[in-house]
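Colleague: heads up, no residue letters with this:
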């Protein structure tokens, strides 16, 4: 799974993994690769998302920093998630994502205005990479003059995710650590400025809300904002880039989308199944011994969930290796499942829908320069590091 040679096409490996739904590895961890078992585990209250419940220590890039709710368990997870969702989506703020659409459309249009007259475009660097940070900064209420710093920090953090000891200069890792600290400090200062000054941005709402669960601490607000900026950024970049790559590999679907823009909604759902932005949840911990598919997993064991494998499980999906935007009953695992279902999923979906629709509409006969393109090292957050296309092709 971690061999870079598998990155461009890991799906044959996933098919092999599914022959043993729960497979114990040499290091004592367990890999789960089938849809039913992954879904069961993600909805099992005996599974922990808190790294402290693992029997072996896991390194942390931010020792001492407050963990976000996605790395906590019930009831603390549930309380913090409720507090965040009061300001992020329905039923309390049902218009948040749709209210962002004008700004999102302007950002997409502005990025495309800068590249559509070029013969050669890198979908990642020229478009998909800057888009999510700009949108999330707008959502959080980051001042426009501070956005360039946030772009640099997020890029340095994501670059450090691909760090390989012995192969990469340590400065790459150090830059990521500094960026995490600088980002946390800047967000903390912004939250302090919001106290007693209610506004429409998410930081203001979280800093001044006294709902049924009380008020979030500043540290928890910062941790929540970082989840949106970092996790939300990378998943959206990969979703857009994998989506464009898939459309270029399926020109009949690309052409159909030009004439049927409403197709984009089921198409993005199929992309989340067929070429998802997140392939692996790299760990869960068992609170106690549990049995999954007749395999006993001991308490404290690391469990790795192969989401992308589960979404291509032939026992759950008909003809799973075919890209089919008309697919029905598409219960993919692209955003996970259970109480940790992706917090920013509705925003990522809408960003991808608008971005891919406009790319298809405005690019002139785009063709791939290289197939497969170069991929990032990470097997967890899988996507091309560059996606070069040429316009005006035959």
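Modeller: Nice, I can see it. Just so it is clear, the structure is predicted and the values come from calculations on it, not from any experiment. Residues are numbered from 1 along each chain as shown.

Colleague: contacts, neighbours, all on C-alpha from now
Modeller: OK.

Colleague: Report the secondary structure state of residue 31.
Modeller: Secondary structure, DSSP: H, G, I helix; E, B strand; the rest coil: residue 31 is strand.

Colleague: Could you report the neighbour count for it?
Modeller: Residue 31: 23 surrounding residues under other Cα atoms under 10 Å.

Colleague: Repeat that for the one 3 residues further on.
Modeller: For residue 34, the neighbour count with other Cα under 10 Å is 29.

Colleague: Please name the nearest non-neighbouring residue to it.
Modeller: Once flanking residues are discounted, residue 34 sits nearest to residue 310: 4.6 Å by Cα to Cα, 6 or more residues apart in numbering.

Colleague: ok, and here's another one to check against it:
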């Protein structure tokens, strides 16, 4: 992609390894109208304001039939997932899913998984004994959350090669200016979502006939205050949970290890003080977030902010990663500082669409980074910057090669399983 507007440059793969100087330029003009009529919002103050504004819709269909996102939504065989809906429909669907994932219906689910998570990451490292070079992505950061979300949902993990391709395509479909390479072609996002939807529909039928203790079984049989999820919504929700349950967590782990290797003194601090993982992950969510910006929000009614009127139907991009490096909100924003006070970052979003899986993601990454810090002997980057994934929205390394002098045996789990202190 040739150089264009700041937003177009942010989406250009050539800048994937370091978009932050572009975000700093973006912050000088916190509201920018793009040539296509969309608006880019970058300051912390405005992003937090709009994330809680009911006039900002998550339903792309209101943009009109000529819009790409609206056409994609209309051509899907299945309803939008609940993150693509607005109240009151969003609230009803989210309540029904939350019953199976956290308080008040299942308050101990995440906490009860601590030991199992630690066991999984230690087993992953055990299988790598004898290696002197690891790919943190393929060997560790990807298989860990995939194992968890498959078990949690009740999806056969041996089907991972099938849904991996679909997930890649759906993720690329989030980008305003998707780019693919000749050696990494990606199928159409709508087709991928439809194929994954049919796969999940078949799986849901099996769970209806032979229910177990997994989330899919519970969602198909639960009779809560809002009733049972209709089949279409159940399919869309299961697609959402499967993809969101691992894609962002892979990036957060990998961005975290890359940041630690670039800051060896902090890696040493973590090795000596495993409890540092709790604030460290919060700072990581601010400093190198897995979701860089919201790509499918629309203005549902004319809205005026800071003297600029954004007309109804306009796509709006809220630049979470820029807002989290806004010097008006975060002193010394380009410094990675785990002990940063008052770290109210936007790494999980804000408002009614605050990340559904945040408690589990926090715990997974705390444990994953702690285990790497404790067990890898003299880890060092092979390539910096590493190659990145194509997506601008879900940004993270495609590979992260690390040379090591060995892997220490796993010790007692008490120090490698901190419990996230945020809800």
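Modeller: Arrived safely, thanks for sending. Note that this is a predicted model, so its numbers are computed, not measured.

Colleague: Contact partners for the residue nearest to residue 34 of structure 1?
Modeller: 33, 34, 35, 36, 38, 332, 333 (Cα atoms under 8 Å, 6 or more residues apart in numbering).

Colleague: quick one: the equivalent of it over in structure 2 and residue 50 of structure 2, what's the gap?
Modeller: Using TM-score structural alignment as the criterion, the counterpart of residue 310 of structure 1 in structure 2 is residue 323. Separation of residue 323 of structure 2 from residue 50 of structure 2 (Cα to Cα, to the nearest Å): 12 Å.

Colleague: same question, residue 103 of structure 2
Modeller: Residue 103 of structure 2 sits 27 Å away from residue 50 of structure 2, going by Cα to Cα.

Colleague: Can you tell me what residue 341 of structure 2 aligns to in structure 1?
Modeller: Matched by TM-score structural alignment, residue 341 of structure 2 corresponds to residue 328 in structure 1.

Colleague: hang on, the earlier thing: nearest to residue 147 of structure 1, of the contacts of residue 310 of structure 1?
Modeller: residue 333 (32.1 Å; Cα to Cα).

Colleague: For the closest one, give me its contacts.
Modeller: Contacts of residue 333 of structure 1 by Cα under 8 Å, 6+ apart are 272, 273, 307, 308, 310, 311.

Colleague: Could you rerun that using 7 Å?
Modeller: 273, 307, 310, 311 (Cα atoms under 7 Å, 6 or more residues apart in numbering).

Colleague: same check, this time on residue 163 of structure 2
Modeller: Contacts for residue 163 of structure 2 (Cα under 7 Å, 6+ apart) come out as residue 196.

Colleague: Break down the stretch 151-300 of structure 2 into its strands, ranges please.
Modeller: For the stretch 151-300 of structure 2, the strands defined by DSSP state E, counting those that start in this stretch occupy 294-299.

Colleague: Helices of that one, start to end?
Modeller: Here the stretch 151-300 of structure 2 has its helices, by DSSP state H, counting those that start in this stretch, at 160-172, 189-209, 215-221, 231-244, 247-262, 264-272, 277-287.

Colleague: Can you lay out the ones you listed as CSV showing distance to residue 178 of structure 2?
Modeller: What follows is those, written out as CSV (distance: least, Cα to Cα, whole Å):
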stretch, distance to residue 178 of structure 2
helix 160-172, 6
helix 189-209, 11
helix 215-221, 32
helix 231-244, 18
helix 247-262, 17
helix 264-272, 34
helix 277-287, 24
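
Colleague: hmm, what's the outermost residue in structure 2?
Modeller: The centre of structure 2 is farthest from one residue, residue 307, which by Cα atoms, centre = their mean lies 32.6 Å away.

Colleague: And that residue? What does it align with in structure 1?
Modeller: That one, residue 307 of structure 2, aligns with residue 294 by TM-score structural alignment.

Colleague: for residue 104 of structure 2, same thing?
Modeller: Residue 104 of structure 2 maps onto residue 91 in structure 1, with residues paired by TM-score structural alignment.

Colleague: What distance do you get for that match to residue 98 of structure 1?
Modeller: Distance from residue 91 of structure 1 to residue 98 of structure 1, by Cα to Cα: 14 Å.

Colleague: So the two - more neighbours on which side?
Modeller: The neighbour comparison of residue 91 of structure 1 against residue 98 (other Cα under 10 Å) goes to residue 98, with 13 against 10.
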